[in-house]
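In: Give the three-dimensional model of this entry:
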Amino acid sequence: SGWNEALITYVMAAASVNNSIPKAVYDSGWARNGAMKNNNTFFGYVLPLGLNIGGPLFFEHYSFLGINPRGLKDNYADYQTQTINHTLINYEYCKANPKQYYGYSSQCWGLTASDTPNNGYNANAPDNDIGVITPTAAISSLPYTPTQSMAALHFFYYKLGDKMWGDYGFYDAFSLQDAWFANSTLAIDQGPAIVMIENYRTSLLWNLFTSCPEVKQGLIKLGFTAPYL
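Out: Prediction:
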């Protein structure tokens, strides 16, 4: 049930030629008959869907590697607003840094799921903040917050250097508060970052995915509208 990263599952299920789900499954299951709506304001930005203060940023990445949120709407939200405002709330939270973690700033931001200093997993978010920044959070948000995301990318690469950059790109996460830098490189970080950099540059993956007739049919069946449908 929403709001989270599983939107793509419902779209693909509705797109199935032989075993398609009805719209009622989306409305009562995913959208919980409207209970996934939020519409409260955080740091000056209205959040249409999901948890207060937004939850981890992967909510706005995984489904939207292929689904283009620009101009996408249904009965529950404007998804361009959702993706941008969730990201801006995450950015403003890190900039405000209410827990006073060392290093958080307008250049050092981005809360989403990652490894942690104690070798565990944490779904980092404003309401679950343990001082760990995950580079994929800001970088995969380039289509939503290009200026803020590029500033973060420059900080990770030029300021942190080889502490955060390896053979396969940026490492998973770091905490300046704990002087900890992950040595893990996760495909679930690198994939979204690469795809969203290209969507920011050319919309290539968005255009390819949403050009598929099955995808169009799935979105339309669930009640979505968009310029590309």
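In: Could you use CA atoms for every contact and neighbour count after this?
Out: OK.
In: Name the nearest residue to the spatially most central residue of the chain, sequence neighbours excluded.
Out: If you average the C-alpha coordinates of the chain and look for the closest C-alpha using CA atoms, centre = their mean, you land on residue 60, 2.8 Å from that point. Counting by CA to CA, 6 or more residues apart in numbering, the nearest residue to residue 60 once its immediate chain neighbours are dropped is residue 83, at 5.5 Å.
In: Residue 143 is in contact with that neighbour, correct?
Out: No. The pair residue 83 and residue 143 does not pass the contact test of CA atoms under 8 Å, sitting 9.3 Å apart.
In: Those two: which is more packed in?
Out: Neighbours per residue, other CA atoms under 10 Å: of residue 83 and residue 143, the larger number sits with residue 83, 25 against 20.
In: That one looks like it's in a helix, true?
Out: Yes. Looking at residue 83 with DSSP: H, G, I helix; E, B strand; the rest coil, it is inside a helix.
In: Please name the residues that touch it.
Out: Taking CA atoms under 8 Å, 6 or more residues apart in numbering as the criterion, residue 83 is in contact with 60, 69, 144.
In: Also this sequence, please, to line up against the first:
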Amino acid sequence: MYLRSEPRYPPAAEDGDDILLDQVQRASFRYFWEGSHPESGLARDRSGRTADPRNDLVAIGGSGFAFIAILVAVERRWITRDEAKARIGKMLSALERTKRYNGVFPHFINGTDGSTVPFTKLDDGGDLVETSLLFQGLICVRQYFASNDRGEASIRDRINRLWHAVQWNSHIKNTEKVLYWHHSPKFGWARNVPIHGWNEALVTYVLAAASPSYGIDAEIYHEGFAANGAFINGRSYYGVKLPLGPDYGGPLFFAHYSFCGIDPRGLADRYADYWQQNCSHARINYLHSLHNPHGYTGYGSDCWGLTSSHGPRGYVVSSPGLDFGLIAPTAALSSLPYLPEESMRALRRFLALPHGKITGRFGLVDAFSLTSNWFARTYLAIDQGPVVAMIENHRSGLLWKLFMSAPEIRDALRKLGFTSPHLTRETEPNSR
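Out: Got it, this is the predicted structure:
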């Protein structure tokens, strides 16, 4: 492997910003490169601080982040372009043999044979949001490998076959004008989770509208996801006005997952300016830790970030409205485009914590609580991925340029009523 001139990890808190960011991105990338499932190359759902899990559990959404991380690694010269193409080919082979449901992937699969691993009893079929996180990454890959080289053309063709097969409109129940998260071949719509209200799934509606064969009409977005404006908030929290979503903004992954590919800069529709939305959401999250209404140990201007993560008693979704005293480094690090000074201050603070607890083989651990002196011994794919992606978007805009250069994505955004600088300028040349 390339990974040459390997730097020390963890870096020192006093290192310069570029050094710190490079080291943190690179360590998180290793989760998807060295810590991937050995047979499929896809992303494990979670992994240990010092060792791989003894199972074959692969996360489909996490694998979307893996594809993105590989592109960043090529650009940063941590791996070669040929190494990336070989790994991506292996991953595509695994996806091609994966059991799908009207082209929709399940939440979890067995990385060895592609069989479905039920997420819950009623969730043993297609998961539209996980599928959209996968294709956010795949479309970035397709746009990146744009040369006439036979291997790159093959990657594009294979991605297009998977992409064209997804029947997004199969996740509309009866005549309802909303997409549903899950559908099971055995239990039908019993899981019963409509994708609406402000959450992490804007990219799901954009991709569903972009589908060349199974696209949705614009009214599904407006009446379903936006509920004709019912997801508008407009109230102020800690003195910051929040355009959309639940009180205090909800978990910070709302501002990260869809925006690894969708560029929020200048993006607007009839409901919100999405740069303002994400900046306000991140600032409210930051100010909550600064005010620290529950008196948790360590919270402050250099220690903040509430989102989904592991906790002392398992997986939890933290937010200012449901605060467990649990800080997830991914929340602040993935908010770097929105709050660069506050995010860098948090990174330096995290690196000043005991290295034997806060860091491991893939960088900063998933979460910690100074109140209970608890540090995770684990990593999550859905937390590691946005760290690589959003730091890179802050540094170079790479993934935003790639995703927004896709013709179907531009057409879908226009169809749904969005405006964006990407819709008025010529297509940017793809990266090499």
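In: Now the TM-score, please.
Out: Here the TM-score of the superposed chains, computed with TM-score structural alignment, normalised by the length of structure 1 as the reference length, equals 0.98; 228 aligned residues with a CA RMSD of 0.8 Å.
In: what about the aligned partner of residue 341 of structure 2 in structure 1, neighbour count?
Out: Alignment of residue 341 of structure 2 against structure 1 is given by TM-score structural alignment, with residue 147 as its counterpart. Each residue near residue 147 of structure 1 was counted by other CA under 10 Å, and the total is 10.
In: tell me the SS of residue 147 of structure 1?
Out: Classification of residue 147 of structure 1 into helix, strand or coil gives helix, according to three-state DSSP.
In: Which residue in structure 2 aligns with residue 161 of structure 1?
Out: Alignment note: residue 161 of structure 1 maps to residue 355 in structure 2; criterion TM-score structural alignment.
In: can you check residue 206 of structure 1 too?
Out: So residue 206 of structure 1 corresponds to residue 400, using TM-score structural alignment.
In: Show residues contacting the host helix or strand of that match.
Out: Assessed by DSSP states H and E, residue 400 of structure 2 sits inside helix 398-404. Contacting residues not belonging to helix 398-404 of structure 2 are listed as 68, 72, 136, 139-140, 143-144, 259-263, 389, 392-393, 409-410, 422, 428, 430-431 [CA under 8 Å, 6+ apart].
In: Same check on stretch 6-14 of structure 1?
Out: Contact with stretch 6-14 of structure 1 is made by 19-23, 26, 30, 63-64, 67, 215, 217-219, 221-222, as judged by CA under 8 Å, 6+ apart.
In: Same check on stretch 257-273 of structure 2?
Out: Where contact means CA under 8 Å, 6+ apart, the residues beyond stretch 257-273 of structure 2 that reach it are 133, 136-137, 140, 200-203, 229, 232, 243-244, 274-275, 278, 386, 389-390, 393, 399-404, 417-421.
In: hey, where'd the strands end up in the stretch 1-150 of structure 2?
Out: Under the criterion DSSP state E, counting those that start in this stretch, the stretch 1-150 of structure 2 carries strands at the ranges 46-48, 57-59, 108-110, 116-117, 126-127.
In: meant to ask about structure 1
Out: Residue ranges of the strands in structure 1, as given by DSSP state E, are 37-42, 45-49, 113-115, 121-123, 165-166, 169-170, 174-175, 180-181.
In: Could you point out which of those sits nearest residue 132 of structure 1?
Out: Distances from residue 132 of structure 1 to each of the strands of structure 1 were compared using CA to CA; the shortest belongs to strand 174-175, at 4.6 Å.
In: The aligned partner of residue 381 of structure 2 in structure 1: neighbouring residues, count only.
Out: With TM-score structural alignment as the criterion, residue 381 of structure 2 lines up with residue 187 in structure 1. With neighbours defined by other CA under 10 Å, the count for residue 187 of structure 1 comes to 11.
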